[in-house]
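The following comprises the amino acid sequence and a computationally predicted model.
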Amino acid sequence: MVRVGPNELSTNRADCTQPILGTGGLVKGECWYNRVPPGTPTSLVSIRMPAVHKSRRRVWDLAFSATTIRDYWKWHLMRRVGQLVEHLGLITEQEKSGAKAVVDLNNWMSSFTYDIMGDITFGGGFEMMKTGGDTTGMTEALQGFNTQHAILAHIPWAHTYVRLIPFAAAAGKRFAEIALAPLITRITEGTQVKDLFWFLADEESPEPPSRATVKADGIMAIVAGSDTTATTLTAMWYFLLRNPEIMQRLEEEVDSHFTEVTDPWGEDAVQKMSTMMWLNSIICIPEGTQVTSHTYSLQRNPLYFSLPDVFLPQRWHPREFVDFNTDRKFHQHRDDPTSNPGFNHDPTAFHPFSTGPANCAGRAFAILELRAVVCAVVWRFRFLPLPGVRLEEWEESLEDYFIVRRGRLDAAVECRH
């Protein structure tokens, strides 16, 4: 337990996670105070009182139920996955003219996730893959806005004064204007498609939320569903580029399960992806003290994960598993460090979607999204490091301000099928 501020404690102990974030845990600290002007509805993620959060969370759980994902979201997802594969395929056509086909994986993963979140939240509206990236300045405005909020979180009373400074409030207003443009179109057209807006509006409720509340949650959905997944996908490609032997194992697994991964997928394909091994590989604290579980250091703590800075997807494999090439059981190779009896692996210290009643409402869709993108892209393409490029520069570019600032991740791309 480390004191990181006059009234703030941080811990990277796994056994502290549930008491902090779990049911009956601590309420959100002062860093979430005063984020919006008085009288303005706050988004779900900023709600500090558990009872209020539980009430608002109800429609989110309905929106991201297994039934809704199967009946509505999956169609949008597979259409966008097909579009991503199509655009990457066009880039590989450059090889026919003798030029090296190069792709910025960070840009394409970001464009994909913004497009799919626009689809399921407001019925569409961004089309970043079609334009080759963000041409509106929305993502840049979002980064500036969240950087400012991450700093002001330590002095929450300062929000009141910063909102009075036009240039300081400009980034947040700019992002909101661009992000809400599809919402305005959605309201004007009045479609009855069951997108996230349909659930958030909750018009069948005796007391439906205000339009301002729906707007706040809609903006949050775009941010929460795009930045997180884009960061995960880009980081995955980064580690695969640095570990070609693992990339090869993943390619073999995808090839053994699918013959064409951009065709419409049924439940059997979703089930296949869920079983693919390499794919899924005592103090008294004064009341009012802000306590956080420091996820980065918790998940890189060697007490819970041996070799925490080494990319070892097999750490998530069972000790004995089915070889997808020979369909027989075999033990992990003796040179594999994860086969060492002293190798630490404690899944209770791993919380990619947070934990407790305020965990990620869209986690099931996010998992499906990650699996679908990886399967489709790996089946069709192979990414390779560019000569003379230090891949480590991408990891060194990362900055965490609630969302993650990410630099370019350029790679050569070639077709496999």
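Happy to help now that I have it.

For the rest of this, base every contact and every neighbour count on C-alpha atoms.
Fine.

can you list contacts of stretch 343-363?
With Cα atoms under 8 Å, 6 or more residues apart in numbering as the contact definition, stretch 343-363 has outside contacts at 13-15, 17-18, 21-23, 45, 53-54, 57, 60-61, 64, 225, 295, 298-299, 302-306, 315, 337.

Looking at these, which are in helices?
Among the contacts of stretch 343-363, the members found in helices (DSSP state H) are Thr17, Gln18, Leu21, His53, Lys54, Arg57, Trp60, Asp61, Gly225, Thr295, Leu298.

Contacts for stretch 115-133, please.
Stretch 115-133 has contacts (Cα under 8 Å, 6+ apart) with 73, 76-77, 80, 83-84, 87, 107-108, 111-112, 114, 134-135, 181-183, 186, 193, 195-197, 218, 221-222, 225-226.

Give me the buried entries from those residues.
Neighbour-count burial (16 or more other Cα atoms under 10 Å) is assigned, among the contacts of stretch 115-133, to 73, 76-77, 80, 83-84, 107-108, 111-112, 114, 134, 182-183, 186, 195-197, 218, 221-222, 225-226.

put this beside the first:
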Amino acid sequence: MDFSNPKLLFFSPLLAIVLHELVLRRVEVDHLAIPIIVTTWFAYAILAFQADLVTASLVAASFWVPLWLYIGAYRTIFHPLRNYPGPFFARISKWWVVKQNWDTNLHFHRAQQRLQKEYGDYVRTGPRELTIFDVDAIPALLGSQSKASKGPLFDILETSLHLNRDKQFHRQRRRIWDNAFKATLSDYAVKIDEFTAQLLTRLRDQAGSPVPLLETMTFFSYDVMADLAFGKPFGFIKGEQSDVAASILKAMTGSLAAFGLLQHVSWFMNTLEKATFFLGPMKEWSNWSVSQMQKRMAVKDAKSDLVSHLIANTSNDNAGRALLYGESRLIVSAGGETTSTALTFIFMHLATHPKYIYALRKEFRANEALYSCQRPLPLIDAIINESMRMWPSVFFPSQRITPPEGLTVQGHFIPGDMIVQIPPFALHRDPRHFVRPEEFVPERWLDRPELVLRKEAFIPFATGPYNCAGKGLAMMELRSVVSRVVNEFDVKVLEGFDEREYWEGIKDHFTAGAPRVDVRFVGVNE
């Protein structure tokens, strides 16, 4: 074949247009990035070998440049979402969001609020993406009867309850998780209080010295989750962690900033996930979790707990074992990270609003004889709710894909196969939903119900069939730690602490990225 033939340079742009019309417009390619990249470079290498680099580059340019121009024209002028308002460059590429993340120093949750003010409740934030700030859209998009399915960010390497897009699989697996929690949560309350006791010992040993708050809460939450997943903790609270455990925690928490920067570009995240899962620091986490789960599966007559129920209801074959490995990592990483930030924010709110410490202490002591971290108490639950309203542990709006026939949401028709998302941070801070939304007012959940205008806008654990399976466990952890710590300690910020700077320093890492700050836990007299 004569690669220098001008006909080839004419054929390439034609092929690009055909590819877009017959494939790219009709097939979700987010999970196909690696095959596309490999195929492209392979074709370029063959062309360069058969002809020369100049010819190969000309042919590649005659394909890619028209393709990019055609895609740009389609997305801005002819796309089904063309009539929805939004920033111009967001129509062309999701890399616009990456730039916003970079420009705002990972404060895209605040950028979303500005988008709402400028463009309204339905904003085009990507080539085929709508960000929706309308609380009345929640049932249609996230509710139990919603026809929408999970978005491409959930389509990564491994399968678990959370990381899959198969509705039937999720429904069946979620039933197993719910039954397991129902059967074991009461027994695990004792275990949570044991870890809280270890945390109290650690704080007593600090004797009022400055304590790195986020790190300390991370040690607690990851120990609890490792024990839940593998039957034994990492040993962080007692300072008995292995070098491997320390390396794993560093890898997981250290990668959050990069994840926060790129989280909205699904195809890139899927590619990065696959690469780091087989190479780099996350490989150690993968290998270690597999070894721990294998040990857990080998235990005869194991105690009845969450994982024993999962093992008993999972096929003992390659697919079943891979599912258990993935879910063990889900338990530790998802549960550990979200609980640690929730605890951190609660204690920072208490440290800056000390009147609630005294009130909490009074409530705890009045109910101490009947204490159980499973048992809701008005003030502790109100403080937890208010802290999570202001700072939900997960900032990322859970992606959904509209069904092929499309959806009509509050009079807005959204075409089929579009990504839709509702950001919880913006929802929680909307004055249409909460009076004085920027203020920490736990009373809104107690005796000031008039401060909650739309309770359905409060979704810190998500909502619908994909809501957090571990909500009950998380609430037990939060009640146990906060109630018992404030029973023994006042929480004090250090001299020179700038409250406004702290809250403005929280970043969007998919989860909420709490700034590192020291506080003092000062013992109180009985």
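Great, that's in hand. Small disclaimer: the values here were computed from a predicted structure and weren't measured.

can you pull out the strands in the stretch 251-400 of structure 1?
290-293, 320-322, 329-331, 381-384, 399-401 (DSSP state E, counting those that start in this stretch).

Can you lay out those strands as JSON lines showing mean neighbour count and distance to Gly124 of structure 1?
Formatted as JSON lines, the strands of the stretch 251-400 of structure 1 follow (neighbours: other Cα atoms under 10 Å; distance: least, Cα to Cα, whole Å):
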{"stretch": "strand 290-293", "mean neighbour count": "20", "distance to Gly124 of structure 1": "35"}
{"stretch": "strand 320-322", "mean neighbour count": "12", "distance to Gly124 of structure 1": "41"}
{"stretch": "strand 329-331", "mean neighbour count": "12", "distance to Gly124 of structure 1": "46"}
{"stretch": "strand 381-384", "mean neighbour count": "20", "distance to Gly124 of structure 1": "27"}
{"stretch": "strand 399-401", "mean neighbour count": "14", "distance to Gly124 of structure 1": "27"}
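
I'd like those strands written out as a markdown table, with distance to Ile120 of structure 1 added.
As requested, the strands of the stretch 251-400 of structure 1 are exported to a markdown table (distance: least, Cα to Cα, whole Å):
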| stretch | distance to Ile120 of structure 1 |
| --- | --- |
| strand 290-293 | 31 |
| strand 320-322 | 36 |
| strand 329-331 | 41 |
| strand 381-384 | 27 |
| strand 399-401 | 25 |
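
Thr234 of structure 1 is nearest to which of those?
Closest of the strands of the stretch 251-400 of structure 1 to Thr234 of structure 1 is strand 381-384, at 11.9 Å (criterion: Cα to Cα).

Relative to structure 2, which residues correspond to the closest one?
Strand 381-384 of structure 1 corresponds to residues 489-492 in structure 2, going by TM-score structural alignment.

got it, and stretch 224-244 of structure 1?
The aligned range for stretch 224-244 of structure 1 is 334-354, by TM-score structural alignment.

In PyMOL, select just the buried ones from the contacts of stretch 343-363 of structure 1.
Buried residues within those, by 16+ other Cα under 10 Å, are selected in PyMOL with:
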select buried, resi 13+14+17+18+21+22+45+53+57+60+64+225+295+298+299+302+303+304+305+306+315+337
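
residue in structure 1 matching Leu58 of structure 2?
In structure 1, nothing lines up with Leu58 of structure 2, judged by TM-score structural alignment.

May I have the secondary structure class of the residue lying closest to Leu58 of structure 2 once chain neighbours are set aside?
Spatial nearest neighbour of Leu58 of structure 2, excluding adjacent residues (Cα to Cα, 6 or more residues apart in numbering): Leu9 at 7.6 Å. Following DSSP: H, G, I helix; E, B strand; the rest coil, Leu9 of structure 2 is assigned to helix.

How many neighbouring residues does Leu9 of structure 2 have?
18 (other Cα atoms under 10 Å).

Just want to check the distance between it and Trp68 of structure 2.
16 Å (Cα to Cα, to the nearest Å).
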